[in-house]
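> need a 3D model of the following:
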Amino acid sequence: MERDELAAWLRLSLTPQVGSGTARRLLAAFGLPQNIFAQSHGALLAVAAPAQAQALLAEPPGLAAQVEATARWLAQARAERTLLTLADAAYPAALLQTEDPPLMLYLAGRRDQVSRADGWPRAIAMVGSRNATPQGLDNARQFARAFAQQGWTVVSGLALGVDGASHEGALDGAAAGALATIAVVGTGLDRVYPRQHLELARRIAAQGLLVSEYPLGTPPLQPNFPKRNRIIAALSQGTLVVEAALQSGSLITARQAAEQGKEVFAIPGSIHSPQARGCHALIRQGAKLVETAQDVLEELVPQPTSRAAVSGARGERPAQEAGDDPVLESMGHDPVTLDALVARTGMPPPALQARLLELELQGQVGRLPGGLFQRVGSA
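As a prediction, this is how the structure comes out:
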């Protein structure tokens, strides 16, 4: 992209009072952004409101600095970074069909994998709670690994909890050279949020793709995160909600996926877990209840799929690990207090605490807030 073209697209996206809907009408009327800014006030009034037409005549504050920063960011890694506009052939076709496609998409990572309009991979969105239970994190990793092993790209939002676990599972399961995962973020791509995921973002850039609609320098503003969820839904053939409270932003992604005509899936959980109530609500509203990655793949691609590749998607432990451990058997699969386990097992508290620590270190038990413990993995 030439610098004057870049400047025109950035100017259109940064002009105050001109939203993406007005911008698309202007593009439809006048063509490329350079043509829009060559129009008279009267011509602009035929498409935009008076205040919007007036705003288009003035250069937005900070435009020159944004153009310089963006041009420098692109030049630093030309092979890995690019900007896609609505006019680009490689802009994802599914996103074009939504009500509010972004004017521009910033990409970093394996952009060679999406260099054509039909180059965007078949993908599954995975979303869920930032405060996931150990079982939820395990489910996210296992399902994502299974999807990646079957050649699907996992799309998520790089948030803490289920998002991060989903990206990790996909990175672990993808074949060499495959586009393992796409992270759609709510900041500029020159920032990583949360900071705890800096190393994960680097791994994604090496084996997947980071995507943002926000200009460089955009901080983690709260309204940006629900808004970016429409992109997560659009880039995917279906959306799987792993864990979600009733007020979770993951339900926004699920709703947007349904509005786009995409399949919505949900993993059920304990009736006592707040993090399962959002999934249960989705299932009552028509989302498909799934227990394995195979359940999802059979809906999206109704053909035989290797059971071996998805056998770990329920979080099963090998038979020798599951065993008949009395503590695990007494726990069941709902969160439980130490006092309740003492009553169920008859073990002295010190011995029980020692065994729980062993099981926690083995990854078979998770420690929850409020002094609760929960078994990780299914029987």
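> from here on, just use CA atoms for contacts and neighbour counts.
Fine.
> tell me, what residue is most central in this structure?
For the chain, the residue nearest the mean C-alpha position is Ser156 (1.5 Å; CA atoms, centre = their mean).
> quick check, that residue in contact with Ile182.
Yes: using CA atoms under 8 Å, Ser156 is in contact with Ile182, at 6.4 Å.
> Ala94 looks like it's in a strand, true?
No: counting by DSSP: H, G, I helix; E, B strand; the rest coil, Ala94 falls outside a strand, being helix.
> in space, what's closest to it - neighbours in sequence excluded?
Ala234 (5.8 Å; CA to CA, 6 or more residues apart in numbering).
> show me the contacts for the one you found.
Contact analysis of Ala234 by CA atoms under 8 Å, 6 or more residues apart in numbering lists 94-95, 98, 257, 260.
> here's the other one to compare against:
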Amino acid sequence: MDKNALRAWLRLSMTEGVGNDAARKLLACFGSPQAVFEQTEAALQQVVTPAQVQALRNVPNELAVQCVRTEQWLMHQPDTHSHALWTLGDPHYPQALLQLADPPLMIYVAGQTRRTLGNAVAVVGSRNPTPQGEQTAEQFGEALCASGLCVVSGLALGVDGGAHKGALRGGTTKAHWHTVAVVGTGLDRVYPRQHQTLAAQIALNGLLISEYHLGAAPLAHHFPKRNRIIAALGLGTLVVEAALKSGSLITAQMALELNREVLAIPGSIHATQSHGCHALIRQGAKLVQNAQDVLEELQLAPQQQVSLFAEAMKVGEEAGSSNNLHPLLTHMGFDPVSLDALQARCGLDTAGLQAQLLTLELDGAVGRLPGGLFQRLIRA
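Coordinates of the predicted model:
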């Protein structure tokens, strides 16, 4: 793309009051952004409203700055991955996004741009999951990617991050992306900052995508909007943990509107992070216990027969039959439990129980939840 074409695409996308839908109509009628800006007002009024015509006649204030910023970003090609800008009609533009009512006019991408999406599944969930929930996201991400699926998520803390990390461990193919992170900021920044390293790792074997211009801040309204891209890229959306009012349920609803499958992992009735999943299951979402359930629901022939939870239960049974399992873990079960309830089960005094819980927590066998609850963790 030459500078004039880039400037025209940026100008069209930055023009206030002209959204993706109106921009698509203009492109369908006139062929290119440059051609749009060469039209008379009368010609433009045949396609869009008078207010939008007037907006198109004005040059956005930040256009010059954005042009320079984007040109520099595209010129800077790291040794490990690539930067690119894909517009509607570009052969690299993901076809799945065209099923959206308002596909992005252009998307910024960073990563392995020569690879493709392949079959993909979106994995979403709470930013504040239980310790077991985050671990579950990692396990499913690894198993699904090992089975040949690309894992799509949003780079957020919690379930998103866990799913990306697991996928990076499980991926082996060099033809498709192991994981795709759809972000709510410009690609010249990483949000949240804690995921700087993770974002760099994703670029090595996957792709980072944003419809927001370089320099865009993590504004609250960006994230619900970007969820439609997550939903569109996946053949289905798997919800690991989600409260009743959460962005993950918005993504699930968007998946339904796109005729995608919705799947959910059940959890403890005592964990608010599971209530959204339970609501989805009551409404007809597929109840998922292992990665094989996902593959079957998506009607994909797995490259490997993977059942994380079956393996985890097998490990748990083996550990329970040996002398290596701490007795307190048997009393805990796998649901969140309070100190008082656990004390009633095991009969230890408070000081002794707290000491043992601390030891198990430091060993990674127990997680501490808000509200004074504890939960046994399944080791990966």
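> related to what we said a few turns ago, aligned partner of the residue nearest to Ala94 of the first structure in the second structure?
Per TM-score structural alignment, the equivalent position to Ala234 of the first structure in the second structure is Ala232.
> same thing with Gly371 of the first structure?
In the second structure, Gly371 of the first structure lands on Gly372 (TM-score structural alignment).
> gap between its match and Val337 of the second structure?
To Val337 of the second structure, Gly372 of the second structure is 9 Å away according to CA to CA, to the nearest Å.
> swap in Ala137 of the second structure?
Counting by CA to CA - Ala137 of the second structure and Val337 of the second structure are separated by 21 Å.
> looking at these two, which is more packed in?
Ala137 (30 against 20; other CA atoms under 10 Å).
> I'd say that one and Val159 touch.
Yes: assessed by CA under 8 Å, Ala137 of the second structure is found in contact with Val159 at 5.6 Å.
> mutual contacts of these two, please.
123, 240.
> what's the residue lying farthest from the centre of the second structure in contact with, if anything?
Residue farthest from the centre of the second structure, counting by CA atoms, centre = their mean, is Asp349 at 44.0 Å. Listed by CA under 8 Å, 6+ apart, the contact set of Asp349 of the second structure reads Gln343.
> counterpart of it in the first structure?
Asp349 of the second structure maps onto Pro348 in the first structure, with residues paired by TM-score structural alignment.
> try Ile209 of the second structure
By TM-score structural alignment, Ile209 of the second structure lines up with Val211.
> is it correct that its match is in contact with Val184?
Yes: with contact defined as CA under 8 Å, Val211 of the first structure and Val184 form a contacting pair (4.7 Å).
> tell me who's in contact with the corresponding residue of the second structure for Ala90 of the first structure.
Counting by TM-score structural alignment, Ala90 of the first structure lines up with His92 in the second structure. Counting by CA under 8 Å, 6+ apart, His92 of the second structure touches Trp86.
> just to revisit the earlier point, mutual contacts of Gly372 and Val337 of the second structure, please.
Counting by CA under 8 Å, 6+ apart, nothing touches both Gly372 of the second structure and Val337.
> burial measure for Leu98 of the second structure, as a count.
14.
> residues near Ala220 of the second structure, how many?
Residues near Ala220 of the second structure, counting by other CA under 10 Å, number 9.
> what does Arg114 of the second structure give?
12.
> for it, which three-state class applies?
Applying three-state DSSP: Arg114 of the second structure is coil.
> the first structure: which residue goes with that one?
In the first structure, Arg114 of the second structure lands on Asp112 (TM-score structural alignment).
> and what of Thr185 of the second structure?
Checking TM-score structural alignment: Thr185 of the second structure goes with Thr187.
> helices of the stretch 1-150 of the second structure, start to end?
3-14, 20-30, 33-36, 41-45, 50-57, 63-75, 131-146 (DSSP state H, counting those that start in this stretch).
> could the ones you listed be laid out in JSON lines, adding distance to Arg376 of the second structure?
Listed next are the helices of the stretch 1-150 of the second structure as JSON lines, based on distance: least, CA to CA, whole Å:
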{"stretch": "helix 3-14", "distance to Arg376 of the second structure": "49"}
{"stretch": "helix 20-30", "distance to Arg376 of the second structure": "47"}
{"stretch": "helix 33-36", "distance to Arg376 of the second structure": "57"}
{"stretch": "helix 41-45", "distance to Arg376 of the second structure": "63"}
{"stretch": "helix 50-57", "distance to Arg376 of the second structure": "57"}
{"stretch": "helix 63-75", "distance to Arg376 of the second structure": "46"}
{"stretch": "helix 131-146", "distance to Arg376 of the second structure": "8"}
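> give me whichever of those is most buried.
helix 131-146 (a mean of 26; mean count of other CA atoms under 10 Å).
> in the first structure, which residue range corresponds to it?
By TM-score structural alignment, helix 131-146 of the second structure lines up with residues 134-149 in the first structure.
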